[in-house]
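[1] Quick one, fold the following:
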Amino acid sequence: MAHNQFELLGQRRFLPFFLVQSLGAFNDNVYRQAIIALLFFLGVSAQERTLYTNLAPALFILPYFLFSGLAGQIAEKLEKQRLIRITTAMEIGIMSVAAVGFLTESMALLLVALFCTGLQSTLFGPVKYSILPSVLKPEELTGGNGLVEMGTSMSILLGMIFGGMIFVVAGQAGPEAAAASIVALAITGNLISRLVPRVEASAPDLKINWNPFPESLKALRLARKQLAVRNAILGISWFWFVGTVLTAQLPTYAETYLGGGSTLYLFCFVLFSVGTGVGSLLCEKLSRRTIEIGLVPLGAIGMTAFCADLYFAQRGLATSSGLTVREFIAAGNWRIIADLTLIGLFAGLFIVPLFALVQSRSPREELSRVIAGLNIQNAGFIVLAAMLGVLLQRESLAIGGVVLPLPGLSIPELFLALAIANAGVSILIFTLVPEFFLRFLAWIYVSVFYRVRITGVEEHVPDEGPALLVCNHVSYMDPLVISAAVPRPIRFVMYYKIFRIPGMNWVFRAHRAIPIAGAREDPAVMDAAFAEVRAALDAGELVCIFPEGALTKDGDIAKFKGGVERILEKSPVPVVPMALTGLWDSMWSRRDSRLGRLRVPRRLRAAVGLVADAPVPGETATAASLEARVRELRGDRP
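    This next block holds a predicted model:
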């Protein structure tokens, strides 16, 4: 097991796959930029060049609409390493056709090959993300996705630069250099794919429906089946919408508003791409190796703020032209540099937890088809972004003799509109699924007030399947600390009167807490609680209880009540003993009076510990034995 994401790059279960997907993204962009470079090489007219540059993205993305449903089924049915070998072998064939197109300077052949490249990417897409939960542990999933997003972002950037420079460096030998490069990259990717370890098919008995259209609709329905997954997918598609609108404007923005020459556009793209890569890598550290969807609102807030600031940083046309990167920097344009970089950084914080959530909460046997549905929706958002980006900058549109007025936005105004739209979509998502925003508040609170030291959680909390977590109860913040440490979603059992507090009830419902009462208080609520705990465990979920039944009044651990034995009698699942330390001195324990708890804590960033021990078989666990184990884990520090 890797203890940080960079250790994954030294392990065979991850590194070959990472290199294959990065090389694929790199080669796709080398090819697409080389086609544009060939147009300049051939000296075609600006009108014809515009036609090709608009046709090429459409041809590349069309297979995502046509064949994603089929691709999802194939990725479900086939062993994944075999499918990766097949798709990289396809890439060799496609790039060989493209090489002939470069050598014969046949634009028609190059566009046919570009469509086939889109088809190959469509087939690879579902396996690209569905393989990660099979080779990574839950606590590695955020870091692994961060590496993949960083690799993809940097591969796109480097591929654009490499593809655009081929004809500059090679001169008259440009077509030959382009042909050799794309074929060599494809062969390299196929050779590395043979090092990917075997990963069994998730649904080997699936009967493939070769009609792609009903299967595409089915994939979209699967992607919408769970509320949290559906809205995570909406967030991912929105990320592609924002990225498409933003990056599509950079060439004109760099020239018209920043006064840049031919290299300044690439510099702007570098800033955005590097920012995205850095943000993606930061996710594991900020999330403490859990799937921390609380980072998604943080990413959305940052994207909104810095998109808006990009408007205020430069609203008017440039007063100079032909600036090099060095001249642009020397002119003191640090605000624009910071805005572009930070938009990318917060976009990375936004996208990585969403992918990890989709992977962790989708059934394993459906994940590839869910990713296929995601790819269809992404393609739709990308096309919509491209169309709106053009339409919103026009002042009118004539359709059938009718002239429709349009906003006629400048590019800075388009950035401001994008910031406002991003805020609106984010609010919509967080309203539909309050869990995102609630996790954000919890993440902020735990990060500001505590320094949490976690021991034994990765080793002892099961990666999948049911388990009962038992822990001492020190403060009202205990569930937040435990949630921040455990990479899987947890159902907490809590006192019913707290559950019903006006204004807070919706929070507890959003977190799917289970209210419980004492037998003398409300037997019906108690029986319902045990039934819901049993149902959750039967569904393979984690359930956490505090067997003391109340917060400690003196810092010591009270006697564990028999409720834990009642649960295990019906559901003898593994029991993970856990102990919290350091929270007795916090403002939310019962050490102080209610008035005392309202003051600012004496110590910000208090050192808090969570220790987990090896699971105890549910058949043999008792309240007394679990209490003794938790006491031993906690030691002398309350």
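[2] from here on, contacts and neighbour counts on C-alpha atoms
    Fine.
[3] where exactly do the strands run in this structure?
    In the chain, the segments counted as strands under DSSP state E are 396-399, 402-405, 450-455, 467-471, 490-495, 514-516, 542-545, 575-581, 606-612.
[4] Distance to residue 269 and mean neighbour count added to the ones you listed, as TSV?
    TSV is the format used below for those (distance: least, CA to CA, whole Å; neighbours: other CA atoms under 10 Å):
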stretch	distance to residue 269	mean neighbour count
strand 396-399	30	11
strand 402-405	32	10
strand 450-455	37	17
strand 467-471	47	26
strand 490-495	40	21
strand 514-516	48	23
strand 542-545	43	22
strand 575-581	46	26
strand 606-612	41	20
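[5] One more sequence to fold, the one below, so I can look at both together:
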Amino acid sequence: MSHSQFSLLKERRFFPFFITQALGALNDNVFKNALVILLSFKAAESLPVDSKIAVNLAAILFILPFFIFSAIAGQLAEKYEKSINIRRVKLAEIIIMLMATVGFYFESYSALLFILFLMGFQSAIFGPLKYGLIPQHLHHDELVGGNALIESSTFLAILLGTIIGGTMMTLQSNNLLYLSIALVTFAVTGYLASRKIPVTPAVAPELTINWNVFREIYNNIKFMYSNKTVFLAILGISWFWFYGAIYLTQLPNYTKSTLAGDESVATLFLTAFSIGIGIGALLCEKLSAGRVEAGLVPIGAFGLSLFGYDLYLANTASNLIPTYDYIQFIGLNGSWRVLIDAIMIGIFGGLFTVPLYALVQQRGSKPHMSRLIAGLNILNALFMVFSGIFAITLISLNCTIPEIFLATAIVNIFVAIYIFFKAPEFIFRFITWLLVNTIYRIKPRNLHLIPTHDACVLVCNHVSFVDALIIAGYCKRNVRFVMYHKIFAAPIIGTFFKMANAIPIAPARENKALMESAFEKIARELSRGEVVCIFPEGKLTADGKIGEFKKGIEKIIEKTPVPVIPLALTGLWGSWFSRKNGRAMKGFPKKFMAQIGLIAGPKIMPADVTAETLHLKVKTLFESNN
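    Coordinates of the predicted model:
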């Protein structure tokens, strides 16, 4: 049964935590953006270094605690109950914000930079609690929607923090007083919301804390690397924070020296970027139909480079004097182009990151989730520090800020190619997503009958070479397909099945060793609670009818007793991928945009499974819906 991601906002298991983390992100960004604008515009002449360098140093100071303390924070998040620790973190935030009021009162920039470091420390402790709590309270089919809400609210907080921090810095009198009141108020409100977060039990109460930071950082990274797909997803997230840090850090000076805008233009530009991120995050739920859809990641990567490049082309000026406020700027030629570029970078950034966060939470080890997130935060911190070093280096080489954006867009292409080459599943999911959303009009029915959490076997009639892709595109769970070894080895379509990590199988008379190996892999997947799909006919239909089901399904269920879900595919006979006219994929493609049916039937318990029974169930589904 499908449900809206926004329904989570009505539930106590999610809403108080949602408010708590949103207010924390808001406070971070009100303080951080106010300080950046203070360094860029108000205090530029009194700083001992160039304001561009000072702004990048501030970014490094905020992110440095994530590298130093995340490993310890991950252990604490797993050893102790999370809701209590969240409340302690929010109390610390109140104290830090009271210290910030003193720093603003005395206009002590060194003290404010130290407080920025403390804010980073508080956020580093909160991170593993935040992303470790989500999979404890949400089901697999809620992860995309929950992460979309968290990410969109985070960037909405960036938006509001940008507006509030920027607006307060433009006030003619008492601006620092009003800013201080706002910071303390948000901190107190966040603490009150945290008191409503339900109990979230410790996942490893027996854990012994390793206080050796460097040893634990090594352990975290080593553990992340043990699961290749999860590690590459984490690498992708960290790269996005590198990419995003470049833009968020350089935008104040970009608006000043390239767009000739004042503080209000910087706020406008950051607003456009934040709105884009929120839109992209919420689009993920719609485009992925509620599943963890890695196929959106290549789309996001492509868009980040495309619109990053266009932002460079839109305006390459440098060293201009701030002249325009946001109203005057909107009326200038080319202003809408750069604003649309900022929005589109945000949208594609949301499409890039939300599926990756959900993928980490879905595929990562549950007892080690907080430490996994701690490792993610360590890599995020490293990448964001590298982004500051990268920007400072280019500035020292007399590169303009538009040229920094261009260099980042180019590097993004190479990072994306590396990730997709190492984890071809992303490309497989992208191709699958295109297939089910553009080439065919697919009408799924009763797919909610597929269990959302436990192991099961899907059995389906075999009409075409794209049957597996269609099932993979519409099943909300990850599916391991069992493929006839000759199809698995086919020159083109076989490549996709290799990307999907399909299991090749052969009849005993052709390759007994391969058959036995396939049964072992199937049993291993089912014992882990995964979904396996087989086509019991063993070959594509040559006449459009459902052939005899082989006895292999009985052997699978006998070895690993799990429910079986019958599926039927309709409408694919006569397509380019079927054998209606002899050999499949011959001549020019045809029957695109045909309406395809994918129908699920009620589950069959292991004791009732026979090849004949399953054949009858699938045939009935097929004939009643064809």
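[6] hang on, the earlier thing: nearest approach to residue 302 of structure 1 belongs to which of the strands of structure 1?
    The closest of the strands of structure 1 to residue 302 of structure 1 is strand 450-455. By CA to CA, the value is 23.5 Å.
[7] helices or strands up against the closest one?
    Contacts defined by 3 or more CA pairs under 8 Å, 6 or more residues apart in numbering; DSSP states H and E place strand 450-455 of structure 1 against strand 606-612.
[8] between the strand it packs on and strand 450-455, what angle do the directions make?
    Between the axes of strand 606-612 of structure 1 and strand 450-455, defined by axes from the mean of the first three to the mean of the last three CA atoms, to 10 degrees, the angle is 20 degrees.
[9] how far is strand 606-612 of structure 1 from where the chain is centred?
    Taking the mean of its C-alpha atoms, strand 606-612 of structure 1 sits 28 Å from the chain's own mean (CA atoms, centre = their mean, to the nearest Å).
[10] could you say what helices and strands it packs with?
    Using 3+ CA pairs under 8 Å, 6+ apart, strand 606-612 of structure 1 is in contact with strand 450-455, helix 457-460, strand 575-581, helix 623-634.
[11] Now with 7 Å, please.
    Packed against strand 606-612 of structure 1 by the contact rule (3 or more CA pairs under 7 Å, 6 or more residues apart in numbering; DSSP states H and E) you find strand 450-455, helix 457-460, strand 575-581.
[12] Run through who's touching it.
    For strand 606-612 of structure 1, contacts defined as CA atoms under 7 Å, 6 or more residues apart in numbering pick out 449-457, 460, 576-583, 633.
[13] Alignment lookup: residue 411 of structure 1 to structure 2.
    Using TM-score structural alignment, the partner of residue 411 of structure 1 in structure 2 is residue 401.
[14] After alignment, which residue of structure 2 pairs with residue 467 of structure 1?
    Alignment note (TM-score structural alignment): residue 467 of structure 1 maps to residue 456 of structure 2.
[15] go on, residue 527 of structure 1?
    Aligned against structure 2 by TM-score structural alignment, residue 527 of structure 1 finds its counterpart in residue 516.
[16] circling back to that earlier point, so which of the strands of structure 1 gets nearest residue 621 of structure 1?
    The nearest among those, by CA to CA, is strand 575-581 at 7.5 Å.
[17] neighbouring contacts of that closest one?
    Strand 575-581 of structure 1 is contacted by residues 461, 467-472, 608-618, 626, 629-630, 633-634, 637-638 when judged by CA under 7 Å, 6+ apart.
[18] make it 8 Å
    Residues outside strand 575-581 of structure 1 that contact it (CA atoms under 8 Å, 6 or more residues apart in numbering) are 460-461, 467-474, 478, 608-618, 621, 626, 629-631, 633-634, 637-638.
[19] List the contacts of residue 298 of structure 2.
    Residue 298 of structure 2 neighbours (CA under 8 Å, 6+ apart): 352, 416, 426, 427, 430.
[20] switch to 7 Å and redo it
    Counting by CA under 7 Å, 6+ apart, residue 298 of structure 2 makes contact with 426, 430.
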